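>>> predicted model and sequence below, questions to follow.
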Amino acid sequence: MSTLYQSPRILIREFLSHEQQTFLELFQDSQVTEYLPDVSPERYVEMFTELLENYENKRLSRWAIFDTINNNFIGICVARIFVHNTNQIEIGYVLSREYWGKGIATEVCKAITQYSFANTNTKEVVAITDLYNTGSQNVLQKAGFERLNNLIRNEEEVAYFKIERL
């Protein structure tokens, strides 16, 4: 199991193969998925299989976030090639509700951004949010991202953020 980041509060690491149910349960809360694209339960199962393959192939992927105090599952984060510009890495995160508003999302964004810069040649890390997801937009700005003009993704307008390698 590979650890990407650890602080006194959180641990970001690879999922273990037996943690599929933990991964799937995160997406069963309608408030957690409110601003996410609609995805079928079958697709979430595929995503879990893909993330395990990505670990084996040393690719960018999705990772688990755990609470270091009680080992509770917090959520997931992702770093992947951005479909709109393959020179950019796109990051994202999904946290369970009980961890909202505690600064964890900002810490995760900073950690996954640093990981992306350290492990790829990209000069820019980007993130997108639903236009109405002001919580995530605030998180990205706290993490040092700049808001740019909105993008169209899958025929939907989304807020677009970028941070450049120093």
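Sure thing, it's come through.
>>> CA atoms for contacts and neighbours, from now on please.
OK.
>>> residue contacts, the closest residue to Arg165 other than its chain neighbours?
Setting aside the residues directly before and after it, Arg165 is nearest to Lys123 in space (CA to CA, 6 or more residues apart in numbering), at 5.1 Å. When contacts are counted by CA atoms under 8 Å, 6 or more residues apart in numbering, Lys123 touches Asn87, Gln88, Phe117, Glu164, Arg165.
>>> cool, and Ile74?
Ala64, Ile65, Phe66, Asp67, Leu95, Ser96, Tyr99.
>>> what helix or strand is the closest residue to the second one other than its chain neighbours located in?
Ranked by CA to CA, 6+ apart and with sequence neighbours excluded, the top spatial neighbour of Ile65 is Ile12, at 4.5 Å. When elements are assigned from DSSP states H and E, Ile12 belongs to strand 10-13.
>>> then this one, side by side with the first:
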Amino acid sequence: MLKQPLETERFWIRELNEQDVDGMFELDSNPNVHAFLWKNPIKTKEEALQTIRFIQQQYIEHGIGRWAIIDKQTNEFVGWTGFKFITTPINGHVNFYDVGYRLIERYWEKGVATETTRACLSYGWAHLKLTEVYGMCHIDNLASKNVLQKCGLKLIEKFILDEMPCYWFKTTKLATANY
């Protein structure tokens, strides 16, 4: 669990809570955000609340889950970042840590994902004692591919996830020491 918020130059990173429902709804109801995510945006704030509760359950069950990104200047919800412990098989792997992020569209192309992902990786190595982390993205999502690579994850291979072509990335603590 994240005992206290992480801080980057521009953002606070903290556990999601039910007060994030409006931001989560704005995020996940946007079809553009879901362009590379099975094109299935949510339609109600109740669905956003269910997502938050699902992630909160991951905090309880696995001690980890995606975290809210909060703009330090405006206190606005920007999106989420961080780790998810994957317990179902994906690309021949199970019981692994996936690093990911999802941002409200007006925050795209501002370095938010890179800044917050680097902070999460540093926290993961130092406090969670992770030894390796994986990442994945749709092969047409060049922005996400670039973020993962800027953060030190290496492209390993292509694979198919639920009929969607994806890239598979991996990094270790040693590999990201200079990022």
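Yep, it's here. Values in this document were obtained by computation on a predicted structure and should not be read as measured data.
>>> overlay them and tell me the TM-score.
Aligned and superposed, the two chains score 0.86 in TM-score terms (TM-score structural alignment, normalised by the length of the first structure); 166 aligned residues with a CA RMSD of 2.3 Å.
>>> mind listing what the residue nearest to Ile65 of the first structure touches?
By CA under 8 Å, 6+ apart, the residues touching Ile12 of the first structure are Thr3, Leu4, Tyr5, Gln6, Trp63, Ala64, Ile65, Phe66.
>>> residue in the second structure matching it?
Using TM-score structural alignment, the partner of Ile12 of the first structure in the second structure is Ile13.
>>> can you pull out the strands in the second structure?
6-7, 11-15, 66-71, 77-86, 96-103, 132-138, 154-161, 164-172 (DSSP state E).
>>> separation between the equivalent of Ser122 of the second structure over in the first structure and Val32 of the first structure?
With TM-score structural alignment defining the correspondence, Ser122 of the second structure maps onto Gln114 in the first structure. Distance from Gln114 of the first structure to Val32 of the first structure, counting by CA to CA, to the nearest Å: 25 Å.
>>> one more: Ile12 of the first structure?
In this view, Ile12 of the first structure and Val32 of the first structure are 19 Å apart by CA to CA.
>>> to which residue of the first structure is Val99 of the second structure aligned?
Counting by TM-score structural alignment, the partner of Val99 of the second structure is Ile91.
>>> give me the neighbour count for Ile128 of the first structure.
22 (other CA atoms under 10 Å).
>>> pull the contacting residues for the closest residue to it other than its chain neighbours.
Nearest residue to Ile128 of the first structure in three dimensions, chain neighbours excluded: Tyr160, at 4.6 Å (CA to CA, 6+ apart). The contact partners of Tyr160 of the first structure, taken as CA under 8 Å, 6+ apart, are Val126, Ala127, Ile128, Thr129, Arg147, Leu148, Asn149, Asn150, Leu151.
>>> just give me the match in the first structure for Ser29 of the second structure.
Ser29 of the second structure maps onto Gln28 in the first structure, by TM-score structural alignment.
>>> same check, this time on Trp108 of the second structure
Matched to the first structure by TM-score structural alignment, Trp108 of the second structure sits across from Trp100.
>>> and its match, how close does it get to Arg80 of the first structure?
Distance from Trp100 of the first structure to Arg80 of the first structure, by CA to CA: 23 Å.
>>> quick one, which of those two is more surrounded?
Taking neighbours as other CA under 10 Å, Trp100 of the first structure and Arg80 compare with Arg80 leading, 18 against 14.
>>> what lines up with the more buried one in the second structure?
In the second structure, Arg80 of the first structure lands on Lys84 (TM-score structural alignment).
>>> dump the residue contacts of the closest residue to that match other than its chain neighbours.
Nearest residue to Lys84 of the second structure, sequence neighbours excluded (CA to CA, 6+ apart): Gly65, at 4.8 Å. Neighbouring residues of Gly65 of the second structure by CA under 8 Å, 6+ apart: Ile55, Gln56, Gln58, Tyr59, Gly82, Phe83, Lys84, Phe85.
>>> please repeat the previous calculation with a cut-off of 10 Å.
1-2, 15-16, 54-59, 80-85, 97-99 (CA atoms under 10 Å, 6 or more residues apart in numbering).
>>> and what of Pro5 of the second structure?
Per CA under 10 Å, 6+ apart, neighbours of Pro5 of the second structure: Phe11, Trp12, Ile13, Arg14, Glu15, Trp67, Ala68, Ile69, Ile70.
>>> could you measure the fourth one against Gly152 of the second structure, distance?
When CA to CA is the yardstick, Arg14 of the second structure and Gly152 of the second structure sit 23 Å from each other.
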